[in-house]
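Participant: Model the structure of this input:
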Amino acid sequence: MSNVQNDQLAIIDHGEGDEPLSTRKMNPLFSSILEARLARRQVLKGSAGAAALGFFGLGLAGCNSDSDDDDDESETPAELLGFSAVAVNSEDTITVPEGYSYQVLIPWGTPIMGGIAAFARDNTGADQAGQIGSHHDGMHFYGIDGSSVDGLLVLNHEYVEPRLMHQSAVGLSLNSSALPTFAGTRPADEVRKELNAHGVSVVRVIKGSDNQWKVQYDVLNRRITGLTPMEIQGPVRGTDFVKTLYSPNGTMTRGTLNNCGNGYTPWNTYMAAEENWAGYFTNKGDNPREHARYGVGSGTGRYAWELAEGGADEFVRFDASIKGADATEDYRNEPVCFGWMVEIDPFDPDSNPKKRTAMGRFGHEGVVFAPAEEGKPVVCYSGDDSRFEYIYKFVTADNYSAATASGDLLDEGTLYVAKFNDDGSGEWLPLVYGQNGLDETNGFTSQADVLVNTRLAADFMGATPMDRPEWGAVDPANGDVYFILTNNSNRSEANLNEANPRAANQHGHIIRWSETDGEQAATTFAWDIFLFGGDSGESGVDNNIGYDPNGDKLTADNILSSPDGLWIDPDSRVWIQMDSGWDDPFGNCAMLVADPKTGTLKRFLVGPIDQEITGITMSPDQKTLFINVQHPGEGTSAADFAAGNFSSNWPDNTAGAYPRSATVVVWKDDGGVVGS
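Facilitator: Next comes the predicted model:
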């Protein structure tokens, strides 16, 4: 682009784009509810908060017990966490506990098949289609034949930082979300490269005799990107909502975008979540509720892909304006093809990914499956990661059979949304066409309509607006469900509730519940607060929250802000990952571990500068831990970028090196279980 004149250059910057505008009416919080909340808060203050809140497993009346001896107070549970806490720091490196080691694996741009170029700033769009994508996020390790040293690592790539990707950006003053356009267009191959840096990577990795992991070129290795053909399955398949110029019969679409958290099914497939996808589109005319409630705007898309030079069909589809006589002649319905959970079979490289529409359309942070039980429905949970959005549960219509189970189970069932009552009880409200007013009289014409407009249906049913529901996890020992509520600076005193009790919630919290009678498919539950984030002083932390099980405040060993990633390992350790955007006193984003029985919470790992820790999985023997470091160096200012000075040079750690997202492998030097 060196021949482009400066007067043809324009910069587009829509900001981070991680939470598009969502238009909604808040469900009312009546004065009686507010009074009840305040009264209950006084009770919490009188008991030092911890026991009444059930912090770290103490006091959740409805929770299942995994032992008949829990009432014996003289019996102290064995400690799960055998490491010394890592200190807060702001170094441009990975810090792990004493007695542990780590390795950086598959940074953005790593080739995963033969004949593909190594990472370089001038890589093409075609190169990127054979390389590890950008901005690593949720992931899962699938041991081949149960192996803990040889398996498929499947991981999401949430979004991209255009200024790091293109030769045309060198020397320009660009923030992390900014991108250049030239004469009102974007170079087509730059757009192609960005689309191919999104999606999912499936890559075989093996552990060598030197304890180091490496990529193994294999027929199973593949990239699933923003251009990959995908099937639409479930109740929305073939309906007028998803008919487009590309798929006039409404059965196919192209690509998956903004894949944040993930899930893994009982039948060994991978689930990629489509989270903040709405900002990728524009609609410059009529903006129906299928667009408006989800944040599709009228300006340029987040990356202005619709402006790609040449006007190729795979690019112009990001303009959802009405242009033809009907939906089969344009892309007015393209945004409705996104916002789903996407199932991928990592062991069948020829299979098309499938968008499972029965699970609802919203900003899926991920999906977590409860342990499957023979002869019972499959149950899974998902959060809608935006301020004042909801937590959902899906229960399959058919029962689980290990011998025959497949993704077809996810095409029929009941989608529920959570209502958290102030007395610690909760209800699952069914989002079913024809029930409870979800019918024509209130604007819903079919079950497909309810699913396409999941947020509107949840609004109508009176679900509880939460503080950005993110990752969830299920404790394999007792079925308790945990969900991250990462933060919500927009919550005010006027719309507090017991499940979201902090105004201007800067530091976030974790909510937990137990389904009635231990049945995951139950329609009622009991809940409490597992953890309030915050620092060890008073700043940003209310006087009666931020306590450990004994009523003490968080300490230097465990302060945290904006929890995001969450996973519970087979031994019930609760792994908590930060995406704080804070510095003092929290330092770089970190990962902590909690023991839900003893209440111990320790910092296990600290990442490099200007990143978030996200994504987590283990080998089957629990001796290898995989986590992701996303967007190191994101805080580099526009001026510093122009000068080639990055706030982080991780993982290469050499002067001038471009920061790159990457996976980190962690193990215990004595060969033991990680965390023990």
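
Participant: Only C-alpha atoms from now on, for both contacts and neighbour counts.
Facilitator: Fine.

Participant: The spatially closest residue to Met466 that is not a sequence neighbour: how many residues sit nearby?
Facilitator: Residue nearest to Met466 in three dimensions, not counting chain neighbours: Phe388, with 4.7 Å by C-alpha to C-alpha, 6 or more residues apart in numbering. For Phe388, the tally of surrounding residues (other C-alpha atoms under 10 Å) stands at 22.

Participant: another one to check against the first:
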Amino acid sequence: MQQPQHIGSTDPILAAGDEPASNTSPNAYFGDILEARVSRRALLRGSLAAAVAGAMATTLPFGGAFAATVSRAAAPSLGFKAIPVSAADRVVVPEGYRVQTFIPWGTPISGDMPAFSLDASGEDQAQQIGSHHDGMHFFPIDGSSRDGLLVLNHEYVEPRFLHGAARGLALDSEGFPQHEDGSRDPDQVLKELNAHGVSVVRVRQGDDGQWQVVADAHNRRITGLTPMRLAGPVAGTAHVQTRYSPDGSMTRGTLNNCAHGVTPWNTYLAAEENWSGYFANQDTEIDRRQTRYGIVTRDTGRYQWHKATGGADETLRFDASSRGASAGEDYRNEPHAFGWMVEIDPHDPESTPVKRTHLGRFAHEGVIFAPAEEGQPVVCYSGDDARFEYIYKFVSARPYQAASADGSLLDEGTLYVARFNEDGSGEWLALAPGENGLTPEHGFADLADILVNTRSAADHVGATRMDRPEWGAVDPVTGQVYFTLTNNTRREAGQEHAANPRPDNGFGHIIRWQEDGTHTAERFAWDLFALAGDQDDSRDLAGQPLDRDAIFASPDGLWIDPDRRVWIQTDISESVMNNGIFDVFGNNQMLAANPETGEIKRFLTGPVGQEITGITMTPDQRTLFVNVQHPGATTGAEAFAAGDFASHWPEGGSAVPRSATLVITREDGGIIGA
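Facilitator: As a prediction, the model looks like this:
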């Protein structure tokens, strides 16, 4: 056995599998724009508060409308007692709340219901809950708050914890068992593929208040092998022709699903985020369809799936090298079938998932929809989670009609990318043929070419490079759109100054904006909701430093509940968690914020080595589901070999750590957070 090669950047705050920076465009960097904007006001270090509190002052073209909208909205209560930071290997919630651990990785949900075991086969895994729980939504059955379909993404796997055969090997969080010649065991590869994807599982609350899995025909796994249809402008084009689908109409599987989306017609969208690292490509010349997404000449993939013994077609496809006489004879185009949003109908277990290509191709963190209005276009937003990448918006060509709406609405429309201006205004730049210089003369042949090369198109039109756009959320009352920007360490020591005292953006921040009228507008006004950080290097909406009950770093997950509480989840990388300047934050956590006052209170802390991610509620707001991903990821290679895991959550004792869902309720049965 030997260690795998590791691919990509050694950036100390990139988590396992995160995509290294690949944007070399000269476009404006958001940090530079913010810096210039507040510098112009001659702010001193101590008055960074004013920069935050007054970011949307009187200079905005429609700031008055923004303020009026906010003033009419009722402020939500944060009726719980904030909890302190924690480095313990357990979940902590406020007084008066209780937690049930639910559906950990390996829980049987379908088929012959194979029991969890480290020695379970790859076929068993296809009938069990996947690994590394992430984005999630509860679809009530008949409006019930006690019976529904829980649908959740599984972002990636830690093979060392997945396979019994890995016990005793010196493997880090990215390591995997392999043969001396570098080949992989095919059943281990099958298990890893089947541990990716999405789980659909019926869940029900019993009379004792506990939730349980219900054996049901709706239960199914969508994995890295599931047949999927391509739809929209890229479908059927030469960009996606492969040996599996010479006509470019189909592909197999979805990978690295992070956040998600829920359509107005009640289907689920899984996001394909850090997918590019899964592919090898030994071609000496690789075009922008892959290089702009981080694929360069290499014989390695994240898990070396293409080196599974036996040479099965479903694993060979992860080598994107040109080997045949045409694209229909090999998998040179296989990476072009990834980086999309994948629509899944949880209500129809026989339905085929669909990749909606008009929403763009990049490292999708997720997608959020503005409230749908009868007779108006559908609007949704998505972030590209990599350093210096962009925020996008899609506006459908056809209007929303509740009686007939379906996913085809996402196949025709206009994809836009955001430009944030120094004065607090912003504009949406269309990524469409003939607009903003996207012409054949500039290298963009047609709409399919633009969408396969979404990042290159955004570079060309002059979008603003952001600090890793993560989750978004739309305020159900004001319509304000929020996005987390988790971190970016580009700014080096010596570049700090009074307007931006930190030498880098290691802690991240949250931005929000108001569209100019409706969500279809091409202009908006933006401000900063919070600068994350410790008590010395953070600011809330009022411009004040965050107190001990509110400090956080690397904001990632984001959701706004029906009462307008802004829920913030953190993802401090395991490489720095509980170390150095990040020690003060403890384990990753979840907080709640008041969107008007900016008050923030810590609601939950998780076990050791994990990320808090994924959040959804029952319709009555009395049950909250939250995911805990990759507990124990901070376990070093030698410690793993010795069985000395950093976490044994959720089972405790000497158990292998497992990602799982938390079911949170109030002891008095009340509304969560109130």
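
Participant: What's the TM-score once they're superposed?
Facilitator: Scored against TM-score structural alignment, normalised by the length of structure 2, the superposed chains reach a TM-score of 0.93; 651 aligned residues with a C-alpha RMSD of 2.3 Å.

Participant: Pull out the buried positions in stretch 223-242 of structure 1.
Facilitator: For stretch 223-242 of structure 1, a neighbour-count test (16 or more other C-alpha atoms under 10 Å) marks 223-238, 240-242 as buried.

Participant: can you check stretch 124-141 of structure 1 too?
Facilitator: Neighbour-count burial for stretch 124-141 of structure 1, with 16+ other C-alpha under 10 Å as criterion, is recorded at 124-125, 127-141.

Participant: Check stretch 286-297 of structure 2 too.
Facilitator: Using 16+ other C-alpha under 10 Å as the test for burial, stretch 286-297 of structure 2 gives 286, 289-290, 292-297.

Participant: Stretch 31-49 of structure 2 too?
Facilitator: Residues of stretch 31-49 of structure 2 classed as buried by neighbour count (16+ other C-alpha under 10 Å): 31, 33-39, 43-44, 48-49.

Participant: Next, the distance between the ends of that stretch.
Facilitator: One end of stretch 31-49 of structure 2 sits 17 Å from the other (C-alpha to C-alpha, to the nearest Å).

Participant: ok, now stretch 69-82 of structure 1?
Facilitator: Using C-alpha to C-alpha, the end-to-end distance of stretch 69-82 of structure 1 comes to 23 Å.

Participant: Kindly report the same for stretch 79-88 of structure 2.
Facilitator: With C-alpha to C-alpha as the measure, stretch 79-88 of structure 2 spans 25 Å from end to end.

Participant: Could you tell me where that stretch falls in structure 1?
Facilitator: Counting by TM-score structural alignment, stretch 79-88 of structure 2 falls onto residues 82-91 of structure 1.

Participant: Any chance you could list what contacts that stretch?
Facilitator: Stretch 82-91 of structure 1 is contacted by residues 95-98, 556-558, 583, 586-588, 602-609, 675-676 when judged by C-alpha atoms under 8 Å, 6 or more residues apart in numbering.

Participant: Give me the buried subset of those residues.
Facilitator: Listed as buried from the contacts of stretch 82-91 of structure 1 are 95-97, 556-558, 586-588, 602-609, 675; burial here means 16+ other C-alpha under 10 Å.

Participant: hmm, back to that, taking the contacts of stretch 82-91 of structure 1 one by one, which sit in strands?
Facilitator: The strands, defined by DSSP state E, take in 602-606 from the contacts of stretch 82-91 of structure 1.

Participant: ok, so of those, who is nearest Ile529 of structure 1?
Facilitator: If you rank those by distance to Ile529 of structure 1 using C-alpha to C-alpha, Lys602 comes first, at 18.4 Å.

Participant: right, and the closest one touches Asn558 too?
Facilitator: Yes. Contact criterion C-alpha atoms under 8 Å: Lys602 of structure 1 and Asn558 qualify, at 5.1 Å.

Participant: Between the two, which contacts overlap?
Facilitator: Common neighbours of Lys602 of structure 1 and Asn558, using C-alpha under 8 Å, 6+ apart, are 85, 592.

Participant: Kindly provide the distance from Pro335 of structure 2 to Thr254 of structure 2.
Facilitator: As judged by C-alpha to C-alpha, Pro335 of structure 2 and Thr254 of structure 2 stand 11 Å apart.

Participant: who are the neighbours in contact with Asn497 of structure 1?
Facilitator: Counted by C-alpha under 8 Å, 6+ apart, Asn497 of structure 1 has contacts 29, 33-34, 37, 422.

Participant: which parts of the helix or strand containing Trp428 of structure 1 are buried?
Facilitator: Here Trp428 of structure 1 sits within strand 425-430, counting by DSSP states H and E. Neighbour-count burial for strand 425-430 of structure 1, counted by 16+ other C-alpha under 10 Å, picks out 425-430.

Participant: Give me the mean deviation of it from structure 2.
Facilitator: Once fitted to structure 2, strand 425-430 of structure 1 is off its aligned match by 0.1 Å on average (mean C-alpha distance after the TM-score superposition for structure 1).

Participant: Any chance you could list what contacts that strand?
Facilitator: Strand 425-430 of structure 1 has contacts (C-alpha under 8 Å, 6+ apart) with 393, 414-421, 461, 463, 523-527.

Participant: ChimeraX command for the buried members of those residues?
Facilitator: Those of these that count as buried under 16+ other C-alpha under 10 Å are selected in ChimeraX with:
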select :393,414,415,416,417,418,419,420,421,461,463,523,524,525,526,527
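
Participant: Same list (the buried residues of stretch 286-297 of structure 2) but as CSV, adding distance to Pro555 of structure 2.
Facilitator: Below are these laid out as CSV (distance: C-alpha to C-alpha, whole Å):
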residue, distance to Pro555 of structure 2
Ile286, 34
Arg289, 30
Gln290, 28
Arg292, 25
Tyr293, 23
Gly294, 24
Ile295, 27
Val296, 30
Thr297, 33
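
Participant: still on that earlier bit, farthest-separated two in the ones in strands among the contacts of stretch 82-91 of structure 1?
Facilitator: Greatest spatial distance among these (C-alpha to C-alpha): Lys602 and Val606, at 11.6 Å.

Participant: Give me the more crowded residue out of Pro335 and Thr254 of structure 2.
Facilitator: Using other C-alpha under 10 Å as the criterion, Pro335 of structure 2 and Thr254 rank with Thr254 on top: 32 against 25.

Participant: Assign the aligned partner of the more buried one in structure 1 to helix, strand or coil.
Facilitator: Aligned by TM-score structural alignment, Thr254 of structure 2 pairs with Thr256 of structure 1. Under DSSP: H, G, I helix; E, B strand; the rest coil, Thr256 of structure 1 falls in the coil class.
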